[in-house]
Structures are given as structure tokens and as C-alpha cells.
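Asker: sequence-free structure coming up:
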């Protein structure tokens, strides 16, 4: 196995907690990656065939990890098993298995060698034939028992026979016959139908592995009252598992259903109204609703009430009052369920992006949609770039004559337009200005003070530039000179 060293040098990536082993009664070692965890405890959990497990002492201080095959002490000889748990979780599992501290604990000999594995595979190859032969012998002796499984010890000196029986069976004669036929030491162990299903394994109707084969160690009796509390149809074919007994999962949610049933009215109580009597028909326990009918045997004039409404009518009947009729509240309004798979969607962030785009502004494609799918209107932009004609052109040319070159340059620079090359000449002194009255009527364009000209993008005419150059001093009728700026 390759060792992956972390970049920060703190350790290595390890998968000891989920190493190779059988899924039956698997215990995830979440402390396996902690340095020195395996050396803190001498006890080791070892798993054998199917669900048989044992706890042994590592007295020789062998470095063991999850998945190692070891040879452990047995009577007589030795057995071969797989290490499934080491470290600090082993005492907790021993306490869970009700192993007393003063119990006799055997030890681990060594890691399995090639010779040990040859004997182990030879013994395992005889298990199926031994089980078939032992069933025939039990049938010949007239014993009311079923031999479900046979397990040979690792060295082949002992065989364990697992059997199922409803009553007590005297198998002393059976042991003598089996010892003479197979030439091994015989051990008989009685198990229940649930334990047999756990040893064999399988897939349940839920689509997962059987609970008795994966994690259940203590089996609790299951009764039909668990199905009645949950309002499940008493169909033996649906309630029975692969062991032909009631399913263990019927006990998982019984407590929750019992608590919900306390909040519902009793089945024997009837509701009296002015026109008829309503009887209990069915109930949705988790939703807290009860359905009533005017007939006991079949559904007629059904009315679904909440538990609060039902108790209100029951209290009215106790006081001698009867409502005119039963009216159900609108209980169909439920909140929209959350899609848990939506958080794994690749496009889960696209909705937020669309909302941000709407706040900032609309794109040309969105404007086309708002216009009914037509192309965006470009007539407004085209009219701005076209040169004015007629009276507007004449008015704008006079306005440009009355203005100085400096304000035009600053306005064009503010609008982000290109300026003519070269520095802009500014007057040295600001002289008082004289406003000239014009007899021309004011136009709409002249009233706007800072409105840019429509032909800003076009190069300026040199003739207009020469016209703007006027003498600084102009004689008047009185013989005085006045300064004119622009």
C-alpha cells in the first residue's frame, strides 16, 4: 500500500478505520489515525466466520492493524481470524457485548503463516458437505431441529454446529454419531431465527443489507401492537422479514407514533351535530388530522378535521351543544418542501447571478424581449450623429460664434470627446464682458445652457475658427474703446 505524506509534514493519509473486512457487525474505528492508538490497549477484537467475534489479549505486543489475519488461542489448538478493531474502542465494545472483567481472556499467538492458511482453507472447504450430511443424520434420528450452519476451527480439530429448534432437543445421540462420522470435536450452539438470518445475510425490502447482519447485536421481541400503533395493515406477508418473523424495523418509530397518538381524540368518541352523527374512520397520525364519516362501515360524507377542531366539538357535545354541521379548515396549504438534491446541482448559483443583472441594468437582449422580440431601436442614436439642417444649423453656428474656444474644449473634454492636437491657448487676463443683445428669436436649443452640439463628433471648420478671431479693442460711437472677450 502506498504511503501518502502530507505537505505540512504532520503525518500520512490513512484509511485504517475503513480497512478490508466483512460488513457484518462492522465497527468504524474513528481513532485509527491517531498516533499510538493501537499501543494504548492490549485487547484486540477478532472476527471469525459470519458474525462470530471474540476479544483476545495481545500479550506478545505484536504490531497489529485492522485487516491482519492472526492465529489465536482455542481449545484445543488454535483458530484463524481477522483483526477488526484495535486501540481504545475495544474496551467499549467489550462492555457493549456484556463481557465481564473477570472473564477468561485468551491471547493472540502470532500473525498467520502460510502453513496456517493452508489448514484453514482445507477446513473451510468441508463445511458445506458437513452441514448437508448432519441434516440427514438429524432427520434419521427423528430430531425436531434444523442445522443452519457449520463452522470449522482454523486448525480443523473442532466443528461448531448452529441449529434452530422451537423446543428443547436431546441431541446426545446426535453428537456421538457426528463425532464418529467426521472425526472432529463437536460443539452445538442454539440460535434464533433472527440470528440465523444475520449469519446468512441478505437484502431487505428497503433495498439495504439486513440490520441483523450489519449492526444489531441484541434482538428485542417485536409484537403486532407496534404495527397497530403505526396504523399499518396487519398483512403477514408484508410484516414478516426473511427470517419469517416480524421485522425488527417495526420497533424503530413506535415511540414517535405513541407520542403523536396522545394528541388525537379516541377512536370510540363520536361527534354529534344537528343533522347527523359522525364516526371515527381514519387518522393521519403524523399530520394530526382525523377523518370522520356518517357511517361506521364505509366512508360517507367524509369530513377531515384537525385535532384542535375535533376536541372543540367534543367539548361542545359534553356541554350539550351541537354545531349545525362540520366544516373543515383548509389543511391542504403546506409549505413547499425543500429539495435536498438542489444543493448538489451544478447550476445552483445561476439564479443569484440573474437577480444581480436585473438590478444593475438590462442587456440589449433583454431590451429586445421587452420590445416584443423586435430589434432594438437605434433611431435615437442615429439622429444624434447626424448634422442639423435649416434654422437649427444657423442658430447653432451663431451660438458657437458667441462662445469662446475654452469653454468648448472643456465641455468636449467632459463629454469624453477627442480634442484637437496641441495646447489650448488661454487669455492672460480676464476682462469684463459686454453682452450683446440679439434680435433673433430664442430657440429651444439656445435655452439649454450646457447642451452639447449635435455635430460635436465632426471636425471643426477652419473657416469658423478664423471667424472667431476678433480684435481685442473695438471703437464705439463715443470714441471710447471697450474690451470684448469672446
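Answerer: Good, I have the coordinates. Being a predicted model, the structure only gives us computed values, none of them experimental. Numbers count the residues shown, from 1 in each chain.

Asker: hey, let's count contacts and neighbours off CA atoms from now on
Answerer: Will do.

Asker: residues touching the residue nearest to residue 39 when sequence neighbours are not counted, list them.
Answerer: Excluding its sequence neighbours, the residue lying closest to residue 39 (C-alpha to C-alpha, 6 or more residues apart in numbering) is residue 87, at 6.7 Å. Counting by C-alpha atoms under 8 Å, 6 or more residues apart in numbering, residue 87 touches 31, 32, 37, 38, 39, 40, 41, 42, 43, 44.

Asker: Likewise for residue 234?
Answerer: 224, 227, 228.

Asker: which one of these is nearest residue 238?
Answerer: residue 227 (10.9 Å; C-alpha to C-alpha).

Asker: Please point out which parts of the strand or helix carrying the closest one sit buried.
Answerer: Of the helices and strands defined by DSSP states H and E, residue 227 is found in helix 225-229. When burial is assessed from 16 or more other C-alpha atoms under 10 Å, helix 225-229 yields the following buried residues: 226, 227, 229.

Asker: Can you name the element that comes right after the helix or strand where residue 367 lies?
Answerer: Taking DSSP H and E as the criterion, residue 367 maps to helix 364-370. Once helix 364-370 ends, the next helix or strand along the chain (criterion: DSSP H and E) is helix 379-385.

Asker: Does the nearest residue to residue 69 once chain neighbours are set aside fall in a helix, a strand, or a coil region?
Answerer: Distances taken as C-alpha to C-alpha, 6+ apart put residue 82 closest to residue 69, at 4.5 Å, once the chain neighbours are dropped. Judged by DSSP: H, G, I helix; E, B strand; the rest coil, the three-state class of residue 82 is strand.

Asker: next up, a second structure to put side by side with the first:
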């Protein structure tokens, strides 16, 4: 039963045949592998050998081949062992990409690899490293200015390919004779560049991904330092060079976009004149469209960042003999800074939350102590049945009793006068001011009578009245305990 990965949107399935077992170098995903009859439409098959070496062979025997199969192909002399990496209608596209001419000689596939073929293949591969070390020693003894970077044996072990790097032309005829005598195989010398060597070895680039030359690049274009200048990259050789000690190939990826954006910016040689000083070009954010000017040529001083539109406006004003008051326009607002998408995944986010919790924990004990002290102070206050009262509780008890223990007799003179005052129409203020002292005097005399006669008003000081405990009379007739009504002062 075939394993299929069903897509979530229901548009089809992802066939596992498209990504068979093979080396990651120059890997090509066969997105047409699940189409019925795709492999039989084309006779050409892509075969991969060691590292980045690939070849295209004809399936003349009509073998049923799939991606990942090990096959024996035609070689000169003998045969070679490789792995099928692509079949079907994508093979002609890959041949066109590899610049293979239509009239080129196409070799054929013999068969699928047998156990005997695989045994010879493993034996030949086990000798590659020792052969490379020995050949380097021989080249050094002969005084040749070359570096042998890799050695690849043919599948049947009858031939060896030596990949070397040399800056100048090298006469290696003597070297071939010595190598043939030492290793007893046919010798083939193939010169490669530094970028091809890095692709064969492989590795991880500074971007964190596999090298482009080892994964998908087949054609290498020359890279110059002008590509770094267009992108305003510092000309630091250590940062611009890749693992091959050459300029990074990725410098050419975005050069066209930067060149197009730079056409919208003013020249770096033009200075901007204002009423107070002269500004020189310092740097520019090409993709963002922001130019930074400085009042000094050599270092950044009094920096001002403006848009290209504003820069062209000032240039036109200077051509007409006008000078603006300041470089930046009044309506120019600073662009908001880009938000870091990884800010929420910061390592210090736990420290911030932890410090906040510690601050709260430090404040909680102080609040708890203050609350406990306040509760203890409230508990020390006397109840209504105690003989003594503190000075702090006297005003509170006075307000509470004045609010609760009001006389309820409607015939009371005091309440009657208060009712009259409420029902009088709006008039001169003199009438109200004459009646208010009578009510006040009456309440005062009632309070004195209550303090002298009520048993609860006495304290521990020999039965003297407590001035802080002024109570209104509880008798509905508004009289004291002796039955004597207080005298109302005459108006």
C-alpha cells in the first residue's frame, strides 16, 4: 500500500515518490510523480553520482525506474553506479537548465544495480580519502602549484577522477604518470573553481541554511564589489566572503531592486543649503526611502532624516537662490519604528514577569501590617455600655446619636419651629437669622440637663459631666429626668 499525504484543503495528495532517498545536494522535488504514466512519457533519466555530479542517460531498455533506485550506467571504460533523482517530463527541463545540447552524446542505462555491483562500488568508495591524501603529497613533491580537492572513483573501480584547483595553467603530465603507477587505475584530471569546490564539500552559510552552491545553483556568475556598493554594505572582506574565500553569490540576488530604488534618490554629491547651515549627505535607507544629512562631512553631527521628496524640494529652492529655515518640513512625521516580531519570544520576558511578582510580594506584607494595626485600633474603641470613651470616638458617637435619636413628638416646640422654618416662603434672610439662635439655645440647655442627670454620662472622675458626650433628651416631652421642662428663652 502506497503512503500518501493528503492535503488539508482537499485539492489532492502529496506523493511521497517526489522526495525519494538521495543526497540533499542539487535535490529536485518531482511534483509530477503522482501523475499516471509520467515516467513512461520520457526516456531520459537524471542520475546523480558523488556530491554534485549529475548525468542524463537514456532508458533504452524500458526499465521501470523510480526516484531513489540505484542503477548501473554506461561509462568509458566499464560502468558506473548512480542513483535516479528524476524521471518523466521534468528531465528535459533540467537538461535545458544544465545547458546540454541536443546533439550531445547520450549514454544509456544498463540495469538496476545488483549486489555484486554494489559491493564493488563500496570497495572503490572506501579508497577515495586515502587516494586524495597521497595524491596531494605527490603533487607537492613535484612542485606543482595546484590543490587536489576531491577524488571520485568510478563504480567498477577502474577509473578515478581528480578534481583540482589552480590559479594558473599547470602541466600535470608527469603527475598523471606517477598517479597511474601508484594507484593502478585510469586517471582523469578535472579543473574546478573555488565555488564548485565549496558546492561539492557542502556546509552551512551565515544565513543558517545550506550553501546555495550545494543545493540548487548550477551556473555561477561572477560577483563584484560594486554589488555591495549599490546596497550600501560595508566593504569588509571577512563579511563579504563566503566559505570559498570568494564574494558571496547572494550579493547578486537583490542588486537589481537596489539599483531601481536608487534612481528615486538624489545624488550623494549634492549639498543642501538652509538659512543656518549646510547639510551633507551621510547615509540613506534605500528601500525605506529615507536620507540622513549631517552638518559635517566626516562624522555625524546635527543629523536630520528627510524623505527624497523633501530633498528634491530643497534642491530646487537652492537652484532658485532660496534657502529654507530648516531642513525637515513641518508636516514630516517620523515613521513608526518597525515592531520586532520576535519580541514576544524574548528570553528576558520571564525575568520581567518575575520581577513584577516580587515587587507585589514585597508590598503585600506592609499593607497587611497596616491593615492589622488599623483593625487593632478599631477593636480598642469602647462599646456603648462602657463608662469611658476616648476623645477620637466622641465626635463619631455624637454624629451617630444626633442622626438616630431625634425626638419623634410632633408637639415638640423645637420640631415645630424647625417645621415652620421649612415651610416659610422665600423672604428676607433676617427672619431666619432671628429664630435660629432660639433653637440653638434650646438644644444646648437640653444637652446640659442630660449631661447632669443621665447616669451614663458620668465617668471615673467623681461623676463630672463628660463634655464630649452631648446627647439629646430621649423624653418625648423634651424634659429632663426630674420632669422639669427646659425654659424657652424669649425672643
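Answerer: Received it, and whenever you're ready, just let me know what you need. On a predicted model such as this, the values are computed, not experimentally measured, just so you know.

Asker: Need the TM-score between these chains.
Answerer: Superposed pair, TM-score by TM-score structural alignment, normalised by the length of structure 1: 0.67. Supporting alignment: 339 aligned residues with a C-alpha RMSD of 2.2 Å.

Asker: if we can go back for a sec, so which of the contacts of residue 87 of structure 1 is the closest to residue 283 of structure 1?
Answerer: residue 31 (47.3 Å).

Asker: wait, doesn't that closest one sit right on residue 18?
Answerer: No - look at residue 31 of structure 1 against residue 18 with C-alpha atoms under 8 Å: they stay out of range, at 11.1 Å.

Asker: List the buried residues of the helix or strand containing residue 281 of structure 2.
Answerer: Using DSSP H and E, the element containing residue 281 of structure 2 is strand 278-285. Applying a neighbour-count criterion of 16+ other C-alpha under 10 Å, one finds 279, 280, 281, 282, 284 buried in strand 278-285 of structure 2.

Asker: Give the other helices and strands that it contacts.
Answerer: With contacts defined as 3 or more C-alpha pairs under 8 Å, 6 or more residues apart in numbering; DSSP states H and E, strand 278-285 of structure 2 has these neighbours: strand 272-273, strand 290-294.

Asker: Can you say which of those strands is packed in most?
Answerer: Across these, averaging neighbours per residue (mean count of other C-alpha atoms under 10 Å) puts strand 272-273 on top, at a mean of 22.

Asker: Relative to structure 1, what is the average displacement of that strand?
Answerer: In the superposition against structure 1, strand 272-273 of structure 2 averages 0.7 Å from its aligned positions (mean C-alpha distance after the TM-score superposition for structure 1).

Asker: Contacts for that strand, please.
Answerer: With C-alpha under 8 Å, 6+ apart as the criterion, strand 272-273 of structure 2 contacts 278, 279, 280, 311, 314, 315, 318, 323, 324.

Asker: What is the nearest of these to residue 200 of structure 2?
Answerer: residue 280 (48.2 Å).

Asker: Counterpart of the closest one over in structure 1?
Answerer: Here residue 280 of structure 2 is matched to residue 279 in structure 1, going by TM-score structural alignment.

Asker: Quick check: its match touching residue 294?
Answerer: Yes - Residue 279 of structure 1 is within contact range of residue 294, at 6.0 Å (criterion: C-alpha under 8 Å).

Asker: rewinding a little: among the buried residues of strand 278-285 of structure 2, which one lies nearest to residue 291 of structure 2?
Answerer: residue 284 (4.3 Å).

Asker: Now do the contacts for the closest residue to that closest one other than its chain neighbours.
Answerer: Of all residues not flanking residue 284 of structure 2 in the chain, residue 291 sits nearest, at 4.3 Å (C-alpha to C-alpha, 6+ apart). If you count contacts by C-alpha under 8 Å, 6+ apart, residue 291 of structure 2 has them with 281, 282, 283, 284, 285, 305, 306, 307, 308.

Asker: any idea what sits nearest the first one, other than its immediate chain neighbours?
Answerer: In this structure, residue 281 of structure 2 finds its nearest non-sequential neighbour in residue 293, 4.7 Å apart by C-alpha to C-alpha, 6+ apart.

Asker: and what of the second one?
Answerer: Spatially, and ignoring its direct neighbours in sequence, residue 282 of structure 2 is nearest to residue 293 (5.2 Å; C-alpha to C-alpha, 6+ apart).

Asker: Can you verify my assumption that that neighbour contacts residue 307?
Answerer: No - if you go by C-alpha under 8 Å, residue 293 of structure 2 and residue 307 don't touch, sitting 10.8 Å apart.

Asker: measure the spatially most central residue of structure 2 to residue 321 of structure 2 for me?
Answerer: Central residue of structure 2 (C-alpha atoms, centre = their mean): residue 342, 1.9 Å from the mean position. Here residue 342 of structure 2 is placed at a distance of 49 Å from residue 321 of structure 2 (C-alpha to C-alpha, to the nearest Å).

Asker: I am finished for the moment; much appreciated.
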